[in-house]
Structures are given as C-alpha cells and as structure tokens.
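J.: Build me a structure from this.
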Amino acid sequence: MMLVESGDDLIAIDCGLMFPDDELPGIDHVIPDFTYALERRTGFRAVVLTHGHEDHIGALPYLLRELPVPVYGTPLTLALVAERLREHGLLETADLRSMRPRDRIQAGVFGIEPIRVTHSIADGIGLAIDTPAGTIVHTGDFKLDPSPLDGEAPDYRRFAELGERGVAVLCSDSTNVDRPGHTRSEVEVGQALGGRFDVATGRIIVATFASHIHRIQQVLTLAARTDRRVALLGMSMQRNVTIAADLGYLQVPPAIVVPLEELASLPARQQVILSTGSQGEPHSALALMAAGEHKYVKVERGDLVIISARVIPGHERTIGRVVNALYRLGAEVLYEDNAFVHVSGHASQDDLKLMMSLTRPRYFVPVHGEYRHLLGHARLAESVGIAPERVFLMEDGMGLELSTADARVVGGFPAGRVLVDGKSVGDIGAVVLRDRQLLAEDGLIAVSVAFDKSGVVAAGPEIASRGFVYVKENELLMEELKKAVLAALAERDPDAPFDRELVGATVRSAVRHFVNQRFRRKPVVLPIVLEV
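T.: Sure, this is the predicted structure:
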C-alpha cells in the first residue's frame, strides 16, 4: 500500500496483504497499518488498484470496515474485489468505481490516468498521477509483453508521451530485477504446453494460480484442440473462471468444461484437470491428490502433472514434497526446475531499462520487492544514467517529499505490520508469537497441584504434556519430575502466608530447572494451583 498526499488530499495505490512465513505461526495473513491514512480520513479521496492479485487487493475489507472510501479499478479487478467484500459482508456498502486505460479520474487535487500494462493477471494497469508537484508514474506489477494473449499490449506510446511531457517520479516494479534480458511472452509458454498436450497419452493435470486467466485460457484452448474435456478443481479456480468468462476476459470453448463426475467417465486421454495448489498448499486440490486423500481424484501411473507456476520463495519444501509424492504415485511431473512450463509476470532488466527510457523520470523510486531487489533496481537505474542523488531507496515507513524544485526523503510514518488471526485483527503481538514458537519447538508441560487451607499439598502434582514427551511411555520420568516439584515446594517457609502466584512461580522454576538439566529444552510450563 502506497500513499500519495498533497495538502489535505490523500489517495492510496493498492491495498494488499502478505501471507505469513514460518516466523508467524498460526497467523492467517498480514495487512498494512492504516493508522496514518485513517487519521486523515476527511481528506482520504480514493484507493486506486493496479490489478487483482491478493498482495494488492487482499487488505481492502479491513480498510473499508474502518472507512468506506471510493475504490477504483478495472472491471476484472473490481469483480475479484467484490468477491472478497461479499465474504466480509461489505459489498452492499462498498463504493466500487470502474475505470479503463486512458480514462481520467479526479480525486481531490490528483488527476489519475490508468495505463495498460501486462502482468500474470488480466486487466493490469500502471498509473499516471498528476499532482501539484509534478507527475508520478507508478508501473504497478508489470512486464512488457509485446504479444499478450488478449491482444492488450502495454501502452508504450502513452508512457513515452508522459516522458516527453515530463515525469517527476517513476515508481517501478523491482521483483525481477535480478533476471537479465526480457521476460518471455505468455504466448511462448502456451506453445510449450501445446507440445506436451499433443504427445500426452493419458490424463493431464495442470496446477496454476487461479488468478492467471491467460494461463487458464491456454489450457482450455489446448484441451479443445486435442479433443479433451476439462474439470475445474478448487473453489477459487471455479469462481475466477466464472467471473472472467462472465466479463469476457476468458473465452470458454463450447462444452469443454464439465463436472468432475462426467470427466471421470471419459477415457484418460480425453481428461484434463485444472487445479489450484501450484505452491503445494497443504489443503489445496493438488496436495490432496499427491497425498492420495482427494475424495474424487486418484493420481495414477500414466498421468502427466504440469505445475505451471513459479515457486514462491518459502514454498520450496512444500512443493518439493508434493512433487515427490506425485512421482511415487507413478505420475510424470513437469515443473519449473525440469521443463519450460511458466513465464513470469514481472519485468526483467531490459524491460525495466525500457520503462526508464520511455518515461525519462527526474527522480526514481524502486518499489515492490525485498530490499535486495530495491537495491538492485536502484543500481540498474544508475547504470542507465539516472544520477545517484536522484534515486531514492525507500522502505516501509519512509516517504518522499516532492516539490517542483527538488525531492528529499522523510520518515517516521507508522508502517508496522498488523497480524490477522481468524477474526482477531492486530491483537496478536510479540509475546503471543514467542509462546507459539516455543510451543511448536519444545512443547508444553502443565503441572496441577492442590493445597488445603493451611497451605499443605493435598493432591498432586499431576502432570500433563503436549509436544514434550508422551506421558504414558515416560512414567518414570514423570515420577522424577513430580518429586522435583514436591522438593521445591517443601523448601518454602512454612510460616509464610500462602501466595498462589509465588507457589506457581516455584513450580514453574522447578520444572524448568529439571527439564533443562536433563534435556537442554525449554518447554512452556503452565502451573495450575488449586485451593481446596
């Protein structure tokens, strides 16, 4: 989420979420901190969306719950947004406003123009934002595909016209800055997939992103060409195909998509399954098939499984397990490491250089990517002649103050991550995360002890363990632990008044000392002190 502010007016570019990594156990997703924007709610004019991927639209329900600001996007993007808002019960009150490339939108002092770009989802745009201090060009996520499947090529001419008129700041996608050359066209991966369809003698299972409408289109077209029928697996796949077809972004050949039950009645050589799960997500259709747990589909020898997607960093182990399991079931598996089955939706180095050449910005800000990507893009900008003092490497919480004369970095904006866990938004902090990590790594020991009115142990200690040891197979160890607890309690001053908190601390300390000495482990210890 990027904010553009001038005077009392404020707009947001995109409003996405992130998915948690291993350091955030139990967290569903991570959303931006909206504090700064909400503090300026009276001047918050609009959210402008560049495309429909979750990392650009996924946090909208959480923002609109706090502030019903107008949301602009292209038709497909807004249709995907509408589904998210319907899930949150916000669709009826949302102000969704459709726009198309080269439209002109006024939001306070900002004049906003969408510009066609290509990406791994249809209907993507960049933005030209006219401000009192000059024009800001934001590329969105993009690549420069000269022959896109839908014929909607990037608007090179408009970017060049803006460059001739004068671009103050270019904010450009940095995701693929490490890749030399040009990003290959979507048409090329379609040709490669076509060769696989032509020679396959059995069933074909294709896993890809449910949002990749052009990849889905190519699978449907190839299935029709090779006299096959297609069944869709995964709720998001079914939903997105319906949305894209209804809006005209997806051309579904007649009678090509059939229910899974009908597909199963056909010979294997006529079957194609189009599935979610290209990242090996544990409960996705592909993962269930690989584990032999899918209710309707059993992978068999002779099946061809094509994972037509890039492995997102952090998913290498999960997709590796899925690939191994599919091989064990006898399938042939094609994926990014062993076949040409995917092209990226992000610009490579030569595409990035071309964007700089077209727009000729006075200042340059790399966006979208990890720090190494931003740094690499900054260096790339310097290599094509943009002066180092005009390249700004910025991270979350930093801002660029722009005037007609100069630009400088300012900071101190609230930009922390907000964690979403079920219906809990922002309530999970560092202490809870640390406890979850400890539970995952070393387990839990619960010790319950009952005391009579005089402070003497009346019952217990009783010990329960989860994730530490299996109690029934370690009864001798449990007896030793009980003795250690009783020994620690016996050392209390008998004349001191009974203090439940102090007793709990004594039990906790005794268990931790015993476990650390014996096992060098640090489980969570939960003392339960009862008075009877």
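J.: C-alpha only now, for contacts and for neighbours.
T.: Noted.
J.: So which residues of the stretch 201-350 of the chain form strands?
T.: For the stretch 201-350 of the chain, the strands defined by DSSP state E, counting those that start in this stretch cover 204-207, 229-233, 271-275, 304-307, 332-334.
J.: Sorry, wrong one. I was asking about the stretch 401-532 of the chain.
T.: 407-411, 418-421, 424-425, 444-451, 457-466, 524-531.
J.: Including mean neighbour count and distance to E316, could those go into a markdown table?
T.: Shown next, in a markdown table, are the strands of the stretch 401-532 of the chain (neighbours: other Cα atoms under 10 Å; distance: least, Cα to Cα, whole Å):
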| stretch | mean neighbour count | distance to E316 |
| --- | --- | --- |
| strand 407-411 | 13 | 35 |
| strand 418-421 | 20 | 24 |
| strand 424-425 | 12 | 29 |
| strand 444-451 | 19 | 30 |
| strand 457-466 | 16 | 29 |
| strand 524-531 | 18 | 30 |
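J.: mind checking which of those is nearest E501?
T.: strand 524-531 (8.5 Å; Cα to Cα).
J.: residues in contact with that closest one?
T.: With contact meaning Cα atoms under 8 Å, 6 or more residues apart in numbering, strand 524-531 is reached by 435, 438-439, 442-453, 500, 503-505, 507-508, 511-512.
J.: Let's see that with 6 Å instead.
T.: 444-452, 504, 508 (Cα atoms under 6 Å, 6 or more residues apart in numbering).
J.: Name the pair among those with the greatest separation in space.
T.: Largest pairwise distance in the contacts of strand 524-531, by Cα to Cα, is 26.6 Å, between L444 and D452.
J.: and this one, so I can compare the two:
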Amino acid sequence: MSEAAGVGPGPRVLPPALEPGTLRVIPLGGLGEIGRNMAVFEIDGKLLIVDCGVLFPEETQPGVDLILPDFSSIEDRLDDVVGLVLTHGHEDHIGAVPYLLRLKADIPLIGSQFTLALVEAKLQEHRIRPYTLTVAEGQIERLGPFECEFVAVNHSIPDALAVFIRTRAGTVLHTGDFKMDQLPLDGRITDLRAFSRLGEEGVDLFMVDSTNADVPGFTTSEREIGPVLEDLFGRVRKRIIVASFSSHVHRVQQVLDAASAHDRLVCFVGRSMVRNMAIAAKLGYLKVPDGILVDIKNVDDLPDDRVVLMSTGSQGEPMAALSRMANNDHRVRVGKGDTVILASSLIPGNENAVYRVINGLLKLGADVIHKGNAKVHVSGHAAAGELLYCYNILRPRNVMPVHGETRHLMANAGLARQTGVPASSILLTEDGSVVDLVAGRARVVGSIECGYVYVDGSSVGKITDADLKDRRTLGEEGFISIITVVNRTTGKIVSGPDISARGFAEDDSVFDEIRPRIAEALEEAVRNNSDHTAHQLQQVVRRVIGAWVNRRHRRRPMIIPLVIEA
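T.: Below you'll find the model as predicted:
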C-alpha cells in the first residue's frame, strides 16, 4: 500500500507466483512492533534472511518468555536459504536465531566479529555449533544470487552494520538499527561516504530504521552521558547500582571509567551481563582498568562507598537482577542511601514493569535516577533530522520504513515524502506483507499469514492467543468449578452442585443462592430432552451460573462445569 493508504490489517490477498527476475521481500517481524525483526528476500529460487530477533512479552501475555517470528512460510524451504545476515547483536535482531537453527543447523550466519561472538555464545547454550562468516565494513560477499556489501553504522552496540543487497532485479539498502553520532566513544561513525556512493549507484528500495522517526532533531551523542555519570558517582556516598542492557558495551565502558575516576570497584550482576562483557573485553571492545572488577561473592566485604553494581533488568524483566532486588529477592539487598541509575530507555510496552521496579526500589529507601530526571541515557536510533539527511544523500526510488510501531513507520514515511519521494513509492507495510521489486518499482502484491509464535518454558509455538485469553481471564476474573452428579434415568440430582472458586474474592457460601437454580435447570433439561448429552448439560450449568455471576457480581470468570451421569 502507499503512504497515503495508511497501514493496518486488511483483507488478506495471497501473492502471485514469483516471476523470474523479480526480487520479493517479506518482513516476518519488526513492523508495527519494537522487536522480532526479520526480513526474507527471494530471487531465482533462493532466500536471504536479514536478522532474526525476538519480541519481549507484555503484561497481556502472561507466562510467555519470548515471542518469535513466524517461520512457517519458509520452514519447508530452508534448503534454499543462502545465508542469514545479522546487522548487530541486540536480542531483537539475534534472539530467535537458535530457534531457526533448530530447524536447520547449518544455515550460514553472516555478521561482524562482535555480533557473531554474541550469537555463538547464545547457540552454545542450545548446543548448536553454527557455520559462520565474519564480515567487516567495506566487505562484499556473494551469497547465491545476492551480492551483499556491508556498511559501518553507529548504534548502541559495537560493530553494527547496514547491508546493501544487489540483485538482477535491483538494489536494497537495509540499515538495521543506526544513528549518526558524530563523536562516538569507539570512533566508528555511520559511513555517510559509503551511503553517498551507494546513492550514486542507485538505491531501488530503502529499508530504514523508524524507531525515532517521530523524534525531531538529532539524537544526543553518547559522549554526553559520561560527565553525567562521573558527576553522580562523585556525589553518591553509598552503593551505586547501574542497570542497562547487557549488550550496551559503550554504557558499561562509561560506568567503568566513572568508577575508576572515583576509586570504586565494579561488579557485573546478571548472567547475560557477565557473559557479554567477558566477550567484549576479550575481543577488545571493552577496556577494563586493571583490578577494577570484583566478584559478587566479595561485594559484601567492601565499604558501600567503593561499590558499583552493573546490572541487568533495565526493562523491568521479572527474573532479571534489578527486578529481584526491587522485590528483596536477590543476594544484593538494596537499602537506604543506595543510588540506582536506570541507564536505558523505555521500550514501548515495558512502562508498567519498569515503574513497578522503580516504586519497589524507592520503598526500600534507594534514590532512583532515570532518563526522566537526569541525562543518563541516549538513544541508539536516528531521529528525524538524521533520517532526512539519509533520504537526501541516498535519493531512494522506493522507501519501506521498518523497525517500529505504526506511529514510527508513518512518521518515517512522512519524512520520506518531505524529501521528494512520491507517495506511491512509499510502502507502509506490516508483518507478512509481500513486496515485489522489479525494474526500479516496488509494490505490495499480497500478504501471508504471519502470527506470533510464543515461547513458554520449553514449548515453542504451542501456546495460542486463545490460551493467553484464558490466562488473562484466570488472572483477572478467577475461575469457578461446578461438579454435579445427575441420575440419567430420573433426571434427579444425586450429588451437588458442588461449587468452588479461586480468585473470585468471595466466600464459597455466596453460591448458596445459585445452587438450587442450577439443580432446577439441570432437571428441567433432562425432562425436556431424553437424548441429552453430558456436554449439553454442562452448557446449561455454564449459562445459569455465568448469567448470575455477571448480573450479581459484574464479573466474567472462567467457568468449568462438570456433569457426571450416574
């Protein structure tokens, strides 16, 4: 659909068979949501995948650990996959790789040194040994009918790459996540010279990060965080706990530098933080001052004014270290005078969980510093001003905003239109949309089924939306079970109705007035229909008690009737 057409679910139209010499692009995640980023490219019978990430569940998805892209459209074509390109090492871009490689372990993984190191550590936990190809900016690799050139981009994790895909049908520039920090901590800027060169060559389809498209101006430089942290470290007299993403090497570097400047020792807390920082230090992306790190087992032996805890849990994840500290369920006990710094942004959907953690920490007596009251975080995504630069440098023929909720995608589309991209060449799509590119023109030709795949413990894809609805009902409304034994011949109640409830906030005696009505309705149903089934009688019970509970108590609990015929 065009930019003017808006975005949203419409009637599903299956795409036509792919014509020879046409490039097909299918996003399987990351459009309409922050996370689950994945796109599949197809030409001449071969597939190239860019990114394979997870989406983290919201409160409306109880019990769910992760949400994966829907692999069903490519599951029977994995032999045609020539490679999986990973733009960078964040979970929303690499977290689903183990689940894809469970289906076919030898899909080649292509990415930068740090990205692949994080992926390999993750795959080791799943006992998968991948086939990998390490690439760097400026490198060109031929993957079947796809020629991929990799371009350095700056992001909130080292070694991020954009990928320029050349095919006989046309070219695609996929930015991954990026921003244009002109003074990055590692000196690695987004390569606008390469962007300019690719613009001169011709970009037929620009797939561009939309996360901050509705933010005016330019994203603040990462360097502005360091002085703020140093000032805070100089003023705090007790323990400091900093929470951030476990892959944010630059933020951890700033914490190490501030701690070193104020004679504090640093302890990494959280399994992923310990693992990822060990990898970053080993590969040279993290510069660790000598003697600054301390094991968590020795923290209690140190004076409070010499301790910094670098923790996971900045998004309020229930099992992460910071959430457990807020619940007083961690070996680190937060107390009066401690300072907690949330050095990250809020991912949409996590607000309630994060505020719950903040409230818990405040109740324990801690001071909580976050983005809302101090400059302790800057985004890793390009704001509107930076995106306008990209459009003007590249002059793409077609634009497909990616990586963002609907509001972000639409804001990005508006920026493209302002720079002269025709509305008919701006594709506002959603997960499962099918886009064909040929002769410099991209258009939506249909869509495929592309639902959420839930990871719940060890089960993958077995939990449905209906199951989640039942869980929400149980959690919000409770449940009522009714067991009744009926004489099949006479229709008389032999035993019951026995009613028990959980999560209903009422004493079981409240059901005394409805029991006779249930018995009466059952006996009448048996008299009026001699060929009744147990299921029909259970539906009678469900209707009677459901109407009563709704009318009398304004509740809609899960009702589980059981009628036994004797």
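J.: Reformat the contacts of strand 524-531 of structure 1 as TSV; add distance to L266 of structure 1.
T.: What follows is those, written out as TSV (distance: Cα to Cα, whole Å):
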residue	distance to L266 of structure 1
L444	52
I445	55
A446	56
V447	60
S448	61
V449	65
A450	67
F451	71
D452	74
G504	66
R508	64
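J.: Can you name the residues that contact V391 of structure 1?
T.: By Cα under 6 Å, 6+ apart, the neighbours of V391 of structure 1 are 363-364.
J.: Arrange the strands of the stretch 201-350 of structure 1 in TSV, one row each, with distance to F159 of structure 1 and mean neighbour count as further columns.
T.: Shown next, in TSV, are these (distance: least, Cα to Cα, whole Å; neighbours: other Cα atoms under 10 Å):
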stretch	distance to F159 of structure 1	mean neighbour count
strand 204-207	35	24
strand 229-233	38	21
strand 271-275	36	25
strand 304-307	35	24
strand 332-334	38	18
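J.: Looking at the ones you listed, which is nearest to E370 of structure 1?
T.: Judged by Cα to Cα, the one of the strands of the stretch 201-350 of structure 1 that comes nearest to E370 of structure 1 is strand 304-307, at 25.0 Å.
J.: Next, the mean deviation of the closest one compared to structure 2.
T.: Superposing on structure 2 and averaging over aligned pairs (mean Cα distance after the TM-score superposition for structure 1), strand 304-307 of structure 1 comes out at 1.1 Å.
J.: which bit of structure 2 covers that strand?
T.: Under TM-score structural alignment, strand 304-307 of structure 1 corresponds to residues 339-342 of structure 2.
J.: about what we covered before: tell me which of the strands of the stretch 401-532 of structure 1 approaches H29 of structure 1 most closely.
T.: strand 418-421 (5.4 Å).
J.: and the closest one, what other elements does it pack with?
T.: strand 29-31 (3 or more Cα pairs under 6 Å, 6 or more residues apart in numbering; DSSP states H and E).
J.: what's the mean distance for the strand it packs on versus structure 2?
T.: Mean deviation for strand 29-31 of structure 1: 1.8 Å (mean Cα distance after the TM-score superposition for structure 1).
J.: From the contact counts, what lies against that strand?
T.: Right, strand 29-31 of structure 1 is packed against strand 418-421 by 3+ Cα pairs under 6 Å, 6+ apart.
J.: tell me, the strand it packs on lands on which residues of structure 2?
T.: Strand 418-421 of structure 1 maps onto residues 453-456 of structure 2, going by TM-score structural alignment.
J.: biggest helix in structure 1 by residues?
T.: As assigned by DSSP state H, the longest helix anywhere in structure 1 is helix 500-519.
J.: What is the mean deviation of it from its aligned residues in structure 2?
T.: Averaged out, helix 500-519 of structure 1 is 2.0 Å away (mean Cα distance after the TM-score superposition for structure 1).
J.: Go through that helix and flag the buried ones.
T.: Neighbour-count burial for helix 500-519 of structure 1, counted by 16 or more other Cα atoms under 10 Å, picks out 503-504, 506-512, 514-515.
J.: one step back: quick one: which of the strands of the stretch 401-532 of structure 1 is nearest D55 of structure 1?
T.: Closest among the strands of the stretch 401-532 of structure 1, using Cα to Cα: strand 418-421, at 14.2 Å.
J.: so stretch 217-232 of structure 1 corresponds to what in structure 2?
T.: Counting by TM-score structural alignment, stretch 217-232 of structure 1 corresponds to residues 253-268.
J.: Take the buried residues of helix 500-519 of structure 1 and lay them out in CSV including distance to A79 of structure 1.
T.: Listed next are the buried residues of helix 500-519 of structure 1 as CSV, based on distance: Cα to Cα, whole Å:
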residue, distance to A79 of structure 1
V503, 59
G504, 55
T506, 59
V507, 57
R508, 54
S509, 56
A510, 59
V511, 56
R512, 54
F514, 59
V515, 55
